[in-house]
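**Q** Build me a model:
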Amino acid sequence: MSELLLKYLPEKAIPLVKEILTEHPIYIKIVNNRRTKHGDFKRFSNGNFQITLNNNLNKFQFLLTLIHEIAHFITYKKYQNSKPHGLEWKQNFQHLMLPFLQPSIFPENILPHLANYLKNPKASTGSDVNLTYALKQYDEMSGKNFIFELAHGSIFKFNNKNYKKGSIRRTCFECVELQSKKTYLFNKNAEVLYLKNDNE
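**A** Now for the predicted structure:
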């Protein structure tokens, strides 16, 4: 395991990660932040494998993403044609994560949400609002909010456009882009820059 990888991990998790990577060695590359994903697993045409992880993740999100991607690697080696986030991946991910579910590794405000998420893990931790919010508390201050934290009618900026927060529709908020007046759906845990409350 590279020395570079060590600085991104919770200290108490390092021996467990080393154990996994000794059994399942794979090239891991740290890359600049990508807006659409925390990490990924790739198989190249020459038969090599690679995991990439964003360099801006806090230690707990980084660890969770790393194990998520290693589970893809192990699942591919065993089954090859299984669905990317199918039953085989879920079982491997759960098996790998179980030893990490301890308060010496994850803070106690994350553990119950992480345990609940792992009962039926999805393609992205972002699908679990409670877990996402708990993990977010350990990010460096970005000045941004989750959209669900904003009051109805709040004006916010997202991708250099201004929107007004509207009503919730199932798991998303209807928001109006102020210039075009078009309505867009935002996931509850979308990160946005709060500007003001239009109702004030």
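
**Q** Every contact and neighbour count from this point should use C-alpha atoms.
**A** Will do.

**Q** list the buried ones in whichever strand in the chain runs longest?
**A** Counting by DSSP state E, the longest strand found in the chain is strand 161-169. Neighbour counts using 16 or more other CA atoms under 10 Å place 162-166, 168 of strand 161-169 among the buried residues.

**Q** And stretch 21-31, by the same measure?
**A** residue 28.

**Q** distance of the residue positioned nearest the centre of the chain from residue 152?
**A** Geometric centre of the chain, nearest residue: residue 125, 4.5 Å, by CA atoms, centre = their mean. Separation of residue 125 from residue 152 (CA to CA, to the nearest Å): 25 Å.

**Q** and this one, so I can compare the two:
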Amino acid sequence: METKKKKIAKALKQYIPEEYIDYIISLMFAEQLSFRISKPRKTKAGDYRPPFGEKPHRISINGDLNPYAFLITTIHEFAHMHTFIKHGPYVKAHGKEWKNEFKSLLLPVLNQKSLPEPITQALARSLENLKASSCTDIHLARALKTYDKKNDKLELLENLANNQLFRLGKNTFQRGILKRRRYLCREVHTGKHYLVNRLAEVEPINEN
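**A** Have a look, this model is predicted:
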């Protein structure tokens, strides 16, 4: 068992800040669990699946997340697992039961006082009024994003001016008005409008 834990700890060093590895491993070994590092997914950063047949609890986390985002996303998914174990499958995915579990699992991380101050402040604020995830808590998402690897060609959509053109994937858009957490953007070639996350990384097009 100890040899297995050491192997997992060694593998996790490239994904999670080292001071939190023991805590995450303790959560892993508390239940029968399959924990997997996933290829990047556009629609989600992590995923939890309950036991089915002979399959144990399953958690997968995107391997391209920065260490702090990986840590928080992992705890997010463990909160889903704990909620399932304690309350079964018939509670809301991010209802009060999940929120209580998420808060409980985050407190040891905060109490260790090893996180960067901007993330600590954002998490403390988040715990006052928990959102479904770091992706819907704009302050926490912004704090976590500052630790992503930088690409000089990319800029956050919220930092562009209204009507400025930008590339996202293979398409060219024009930024419009902000609607809650997303900008209404027009795809230049088709004229269709799409809601794009304000923290999306896009390539600005500077018109001469």
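
**Q** which outside residues touch the longest strand of the first structure?
**A** Applying CA atoms under 8 Å, 6 or more residues apart in numbering, the external contacts of strand 161-169 of the first structure come out as 150-157, 173-179, 198.

**Q** okay, it sits on what stretch of the second structure?
**A** Aligning strand 161-169 of the first structure against the second structure (TM-score structural alignment) gives residues 171-179.

**Q** What's the average distance for the matching stretch when superposed on the first structure?
**A** Aligned to the first structure and superposed, stretch 171-179 of the second structure gives a mean residue distance of 1.3 Å (mean CA distance after the TM-score superposition for the first structure).

**Q** which residues in the first structure form strands?
**A** 27-31, 39-43, 49-54, 145-146, 154-158, 161-169, 172-177, 183-187, 191-197.

**Q** Could you dump these into JSON lines with distance to residue 68 of the first structure added?
**A** Below are the strands of the first structure laid out as JSON lines (distance: least, CA to CA, whole Å):
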{"stretch": "strand 27-31", "distance to residue 68 of the first structure": "13"}
{"stretch": "strand 39-43", "distance to residue 68 of the first structure": "9"}
{"stretch": "strand 49-54", "distance to residue 68 of the first structure": "10"}
{"stretch": "strand 145-146", "distance to residue 68 of the first structure": "23"}
{"stretch": "strand 154-158", "distance to residue 68 of the first structure": "28"}
{"stretch": "strand 161-169", "distance to residue 68 of the first structure": "30"}
{"stretch": "strand 172-177", "distance to residue 68 of the first structure": "25"}
{"stretch": "strand 183-187", "distance to residue 68 of the first structure": "22"}
{"stretch": "strand 191-197", "distance to residue 68 of the first structure": "22"}
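
**Q** Looking at those, spot the one closest to residue 87 of the first structure.
**A** strand 39-43 (17.5 Å; CA to CA).

**Q** So which residues make contact with that closest one?
**A** Against strand 39-43 of the first structure from outside (CA under 8 Å, 6+ apart): 49-54, 65-66, 69-70, 72-73.

**Q** Kindly write the ChimeraX command that selects the buried subset of those.
**A** Buried residues within the contacts of strand 39-43 of the first structure, by 16+ other CA under 10 Å, are selected in ChimeraX with:
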select :50,51,52,53,54,65,66,69,70,72,73
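
**Q** Specify the helix with the largest residue count in the first structure.
**A** Using DSSP state H, we find that the single longest helix of the first structure is helix 59-79.

**Q** How about the contacts made by the aligned partner of residue 193 of the first structure in the second structure?
**A** When the second structure is aligned by TM-score structural alignment, the residue opposite residue 193 of the first structure is residue 203. Contact analysis of residue 203 of the second structure by CA under 8 Å, 6+ apart lists 153-155, 166-168.

**Q** Can I get those in CSV including neighbour count?
**A** Rendered in CSV, the data for those read as follows (neighbours: other CA atoms under 10 Å):
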residue, neighbour count
153, 10
154, 15
155, 17
166, 24
167, 16
168, 16
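
**Q** closest to residue 34 of the second structure among those residues?
**A** Nearest to residue 34 of the second structure among these is residue 168, at 34.3 Å by CA to CA.
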